[in-house]
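1. Predicted structure and sequence below. I'll ask about it afterward.
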Amino acid sequence: MDDTACIDRFQFMTAYGATLIDAGRTRFDLWAPSLEAVDLELEDAGSEPQRLAMTDEGEGHFSIEARCGRDAAYRFRIRDDLAVPDPAARAQHGDVQGASRVVDPRAFRWRHTEWMGRPWHEAVILEVHVGTLGGFAGAAERLPQWAEQGITAIELMPINEFPGARNWGYDGVLPYAVEASYGSPEDLKALIDTAHGLGLMVLLDVVYNHFGPDGNYLPEYAGAFFRSDVATPWGDAIDFRHPRVQRFFIDNALMWLMEYRFDGLRLDAVHAIDDDEFLGQLSDEIGNTVELGRYVHLVLEDERNSAALLESAFTAQWNDDFHNVMHVLLTDEQHGYYSDYSEQPTEGLARVLGEGFLYQGQPNGRGEPRGAPSVYLPPTRFVNFLQNHDQIGNRAFGERLIELADRARLEAATVLLLLSPPIPLLFMGEQWGETRPFLFFTDHRPELAEAVREGRRSEFAAFPAFADSEVRATIPDPNAEASFSTSVSEWRDGDEHQQHWFDLYTRLLELRHAEIVPRLEGAETLDAEVLGDKAVHARWKMGDDSVLSLAVNLGDTSVMQPVLRGHQLFEWGTGEQVTELPGGAIRVWLLEAGV
């Protein structure tokens, strides 16, 4: 619960981990059902660690109250030859292999305690990688520019401890601990507090579907954490049926929301969790815990397109269908998973705009049924994007869309993204036309680095362009420092290319906040139709009963202009054409209610 004695300081009491009782006492709790005994080791520079036997509380729960305070270094001795970090540590003294650190959550004094978040329909999300921004302090320096441009929420890729100092964050093994190379827990809180002062929400990407390959000691002392009968690409699946496992992840989510004051979470790859009962429980506990009137948003990444989860339990879902069909239309790429979107992509775009998901139960390329009907869901249940970390960084050379698509059509696609009702998400640098790549990068120990490098290159062997092993050898090494430094996005004053895109995004976001956002609550889709090759017309009934109408042509040939009623909000690439919509053009109209 919150520390009610100090309204400018926040703490959430978790079931496990190190809890500071006062300046000189700390309670430690560990779930280790595979063991009969556990010792706490307190480390003191220059002397042998102090070893204290923990009390068996039953059902694998071990605890002890010890004389130590803030910043104390500790581990759990589970065997004579193995001491492990705390899986619920809030910080580490070293890397994932090192000692854990006692943190005082009440040490940080918040300035913007009155912040209650923003309603979801106001969201314009910018996904960022904190490491490429120079850590938490570097990210905080960029907040004013983002807020001024019209961004209303930043989404941090995972910031919990991972191996080394360079990583996307999805290889984490200590979900509660803040990545030391980015800064301290207090630095993270300062970033969030500063964002709130500028009116920005801060969302966090959390990974509850697996643990990374380096530093995961849970199987050594908590075998019940996993189920051997279900395999995943990362090993045995996490057993979300177990109450202790549920508590571990639910407390983690509540810690980020209550103690760090994040405005929401994006749950990575919940299809790999595949336990909707747990997901519902997570959502319910969050709803019952956060302060009355505070906005907290829960967003899914879910390849299953499970529309039922979006009816009430979760705020929205990343809409891969929108991205994939748009990517095919803009680039004509048809390999890999884009092959599922290469047949009649124009009809696919019309379905996405008109109904939300493209796949609503029909078989994908593997013959497996995917998705469920979604036409009844409000458009704001979907987060649409043209780019994100996955769709850029999982390419062999990390090319951004601006390097792959015709400029005029990409401009029209940007207008479609920002002036249609679904919630838009941008990837850092996209808002100024960044051309530098975003590569996959890691900082593993040599033996694991070799496996990751060869594994990544082998993933592309099925693609015709990389059939030759010599060509695959040119794919950047994820563990090379250059893969990280090359991925740093930079704003350059005086760069005409960047200024053009920055101005376009700024203009569109100003229009979105003025004309679209105030009408989004209660909005619903009316219809969408194909106008011609790569050309679509879609309409939405807005919350105030006005009608938003959008016609876009991503093709090469002009199509007949559909009947657009009301007044024109925006047009791009149309020239002097009135009755036709040229290739690379878009028109957006609004018919006021009662007209």
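-> On my side now, so go ahead. Everything quoted here is computed from the prediction, not taken from an experiment.
2. Only C-alpha atoms from now on, for both contacts and neighbour counts.
-> Will do.
3. which residues in the stretch 151-300 of the chain form strands?
-> 153-156, 160-161, 174-178, 201-206, 226-232, 235-238, 264-267, 297-300 (DSSP state E, counting those that start in this stretch).
4. can you put those in TSV and add distance to Tyr337?
-> Formatted as TSV, the strands of the stretch 151-300 of the chain follow (distance: least, Cα to Cα, whole Å):
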stretch	distance to Tyr337
strand 153-156	25
strand 160-161	29
strand 174-178	30
strand 201-206	23
strand 226-232	19
strand 235-238	23
strand 264-267	22
strand 297-300	20
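5. In CSV, list the ones you listed along with distance to Arg366 and mean neighbour count.
-> Output for the strands of the stretch 151-300 of the chain, formatted as CSV (distance: least, Cα to Cα, whole Å; neighbours: other Cα atoms under 10 Å):
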stretch, distance to Arg366, mean neighbour count
strand 153-156, 32, 25
strand 160-161, 35, 26
strand 174-178, 34, 25
strand 201-206, 29, 25
strand 226-232, 18, 13
strand 235-238, 23, 19
strand 264-267, 25, 22
strand 297-300, 23, 22
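6. Structure two is appended below for comparative analysis:
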Amino acid sequence: MDTLAPRHGARLQKRGTPLSQEATTQFSLWAPDASAIAVKLDNGQLHDLQPLADGWFSRLVPCGAGTGYKFVINGRLEVPDPASRAQVDDVLGMSCVLDQDAYVWQTTAWRGRPWHEAIIYELHVGLLGGFAETEVILPHLVELGVTAIELMPLNEFPGTRNWGYDGAEIFAPESSYGTPDELKHLIDTAHSLGLMVIIDVVYNHFGPEGNYLGQYANDFFREDIQTPWGAAIDFRRREVRDFFCENALMWLEDYRADGLRLDAVHAISEKDFLVELAERVGSAIPTNRHIHLILENEGNNASLLEQGFDAQWNDDGHNILHHLLTGEKEGYYSEFIESPTTKLARFLGEGFIFQGEKSRHGHARGEPSGHLPPTAFVLFLQNHDQVGNRALGERLIDLTDEDSLKVAVILLLLSPMVPLLFMGEEWGTRKPFFYFTDHHAELAKAVCEGRRNEFREFELFSHPEMREKIPDPNDPQTYVNSMIDYRERHEPGHETWWQFYRTLLDLRKRWITPHLPETRVEKVTELAERAVSAAWRLGNGSVLRIDMNLSDNLVKLEGPPGNRRQLFSHRVDSSHWHDATLPPRSAMVTLS
């Protein structure tokens, strides 16, 4: 029998030249709706795969790394491998057999960093020019004080321009960014500089082009549950679970990533799959490596953060701060306009604001989270969603005043929560970040119309002529206009913001980070409307306190500063310290 236990995709068994007799590759495809499967190699050779139990087809074929191939379904439909490790020519082209062991790693002693040291920087590799070009900015991030880069999805998508959330072959790094070995070199270089690498993965849907699973493995999906992207993925199936778990392990083992950020897991109905994935990662990865799993989850399932996941993106924290900074109240910000100071206090003291309360859609959302440590929550003021999902892609610096923004940045970088920055915010860039794709013909038209119709409920875009001003995602200029230039940070005005961020991160590294383990909330007090005081007892017994005032009024503090050491302040002078007051749009951070 020339088959091994089936696993998704093409697994190189013996190394050698692409078509040498010494090299062999195991091809496997789960196709329960097909009667016959063959693999067609780039030299025209056709090899029938053997049918196995439970809808599997597999065969050991004499070919090696670099061989192009497609699967042939029922003798007529040629499709790329859904678990392709590399694509020869975009999502519709041939898949390619990959030797994952060919790259020679240079940073062999790297074991990662503990979670409490994480200061995350989210970036888009494509906007920087690819894997090799992204390496250029890594020293800039180290100088800033960043300890982890989070790469927006790298999976192969249609065309050469995409956020990454329209992936079709989720195992294959996007070919327009560079080769798999160039991605490994980027990660290798990051590790040599002390930077963790977190990869954003999408397990809740596939993109609208290049995925053929529904034509030979319809059981991959369940029509009884619909998501914004169509039929839900059916995680009740063992083969489906294995598909995504194998993907997670590929990034962590073959590419040596330090963690994964799981996109929109609220669209995954079987939450026990997430627990299984975390368990399989924990079992497969040596215990001497620091591996981190992070969720994006509107459901606020706090229990998952005690079952193998380190943290969750805290949209609640972002939303209340964004409302207070900008006054925006449409869309999901409408849930934060009532008693915003109380909501701000709850976020600081308990993590999630929604812990079972009904959302604007009338459904209960969330679980109690006050028992979790502050490091279970990733805090951000901006990210790809919160900028790119705006109709015009505006940055926060264009939506609020400078003093209020600085107060929020102080909270972001000096609270015990894990901070996340979005590329360019550290020098106050005003370049927009748009939603961009590279679709064509009818699909391009549908994507553009759908994008513009998303905003028809917003007052500013209620008229069709205003919606026409929303950039077409498929226009190459939309992509070009989203690019940022890291040389900009040296320009007047931008350098001031850069120094502000760097100073705060230096303070975090010296006074806060070493003592984050065992940190707990001490007390959160509403001082006045739009003003709060939050205190946390750090692991070394000291108390970190942040007093912040986003109002236009002078606010009295709770008790005199006493012997507290002032770490940092904005718009607070000695008279305010003596009088125990906070002036408008100010903040003070102390240790005692």
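-> Here it is on my side, so go on. Because the structure is a prediction, the values reported are computed rather than measured.
7. picking that back up, which one of the strands of the stretch 151-300 of the first structure lies nearest to Ile78 of the first structure?
-> strand 174-178 (17.2 Å; Cα to Cα).
8. after superposition, how close is that closest one to the second structure?
-> Superposed on the second structure, strand 174-178 of the first structure shows a mean distance to its aligned partners of 0.6 Å (mean Cα distance after the TM-score superposition for the first structure).
9. In the second structure, what sits opposite Leu386 of the first structure in the alignment?
-> Alignment note (TM-score structural alignment): Leu386 of the first structure maps to Leu381 of the second structure.
10. Quick one, which of the strands of the stretch 151-300 of the first structure gets closest to Asp503 of the first structure.
-> Per Cα to Cα, nearest to Asp503 of the first structure of those: strand 153-156, 19.2 Å.
11. Which stretch of the second structure lines up against that closest one?
-> Counting by TM-score structural alignment, strand 153-156 of the first structure sits on residues 148-151 of the second structure.
12. Check what contacts the matching stretch and list those residues.
-> Stretch 148-151 of the second structure is contacted from outside by 118-125, 195-200, using Cα atoms under 8 Å, 6 or more residues apart in numbering.
13. Next, give me the two most distant ones among those.
-> Ala118 and Val125, at 20.0 Å, using Cα to Cα across these.
14. And the strands of the stretch 151-300 of the first structure: which comes nearest Pro144 of the first structure?
-> It is, among those and with distance given as Cα to Cα, strand 153-156, at 11.9 Å.
15. Give me the mean distance between that closest one and the second structure.
-> Strand 153-156 of the first structure sits 0.3 Å off on average (mean Cα distance after the TM-score superposition for the first structure).
16. is it true that the match of Leu386 of the first structure touches Leu412?
-> Yes. Counting by Cα atoms under 8 Å, Leu412 is a contact partner of Leu381 of the second structure at 7.4 Å.
17. ok, which stretches of the stretch 1-150 of the second structure are helices?
-> Using DSSP state H, counting those that start in this stretch, the helices found in the stretch 1-150 of the second structure span residues 125-128, 131-135, 138-144.
18. next one: the first structure
-> Using DSSP state H, the helices of the first structure run over residues 135-149, 185-197, 218-221, 243-254, 276-289, 320-331, 345-355, 389-393, 407-419, 446-459, 469-472, 481-485, 496-511.
19. and Gly429 of the first structure, which of those is closest to it?
-> Closest among these, using Cα to Cα: helix 496-511, at 9.3 Å.
20. Pull the distance from the closest one to the chain's centre.
-> 24 Å (Cα atoms, centre = their mean, to the nearest Å).
21. Just the buried positions in it, please.
-> 498-499, 501-502, 504-506, 508-511 (16 or more other Cα atoms under 10 Å).
22. mean deviation of that helix from the second structure?
-> So helix 496-511 of the first structure averages 0.6 Å relative to the second structure (mean Cα distance after the TM-score superposition for the first structure).
23. Just put the contacts of stretch 148-151 of the second structure in JSON lines and tack on distance to Glu488 of the second structure.
-> Below are these laid out as JSON lines (distance: Cα to Cα, whole Å):
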{"residue": "Ala118", "distance to Glu488 of the second structure": "26"}
{"residue": "Ile119", "distance to Glu488 of the second structure": "22"}
{"residue": "Ile120", "distance to Glu488 of the second structure": "21"}
{"residue": "Tyr121", "distance to Glu488 of the second structure": "18"}
{"residue": "Glu122", "distance to Glu488 of the second structure": "18"}
{"residue": "Leu123", "distance to Glu488 of the second structure": "16"}
{"residue": "His124", "distance to Glu488 of the second structure": "17"}
{"residue": "Val125", "distance to Glu488 of the second structure": "18"}
{"residue": "Leu195", "distance to Glu488 of the second structure": "23"}
{"residue": "Met196", "distance to Glu488 of the second structure": "25"}
{"residue": "Val197", "distance to Glu488 of the second structure": "25"}
{"residue": "Ile198", "distance to Glu488 of the second structure": "26"}
{"residue": "Ile199", "distance to Glu488 of the second structure": "26"}
{"residue": "Asp200", "distance to Glu488 of the second structure": "27"}
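24. Between those, which sits nearest Asp475 of the second structure?
-> His124 (18.0 Å).
25. mind checking what the closest one lines up with in the first structure?
-> His124 of the second structure maps onto His129 in the first structure, by TM-score structural alignment.
26. Which residues are in contact with the closest residue in space to its match that isn't next to it in sequence?
-> Nearest residue to His129 of the first structure, sequence neighbours excluded (Cα to Cα, 6 or more residues apart in numbering): Met157, at 5.4 Å. The contact partners of Met157 of the first structure, by Cα under 8 Å, 6+ apart, come to 127-130, 168-169, 204-206.
27. how much space between the counterpart of Pro363 of the first structure in the second structure and Met196 of the second structure?
-> Superposed on the second structure with TM-score structural alignment, Pro363 of the first structure falls opposite Lys358. Remark: distance between Lys358 of the second structure and Met196 of the second structure (Cα to Cα, to the nearest Å) = 37 Å.
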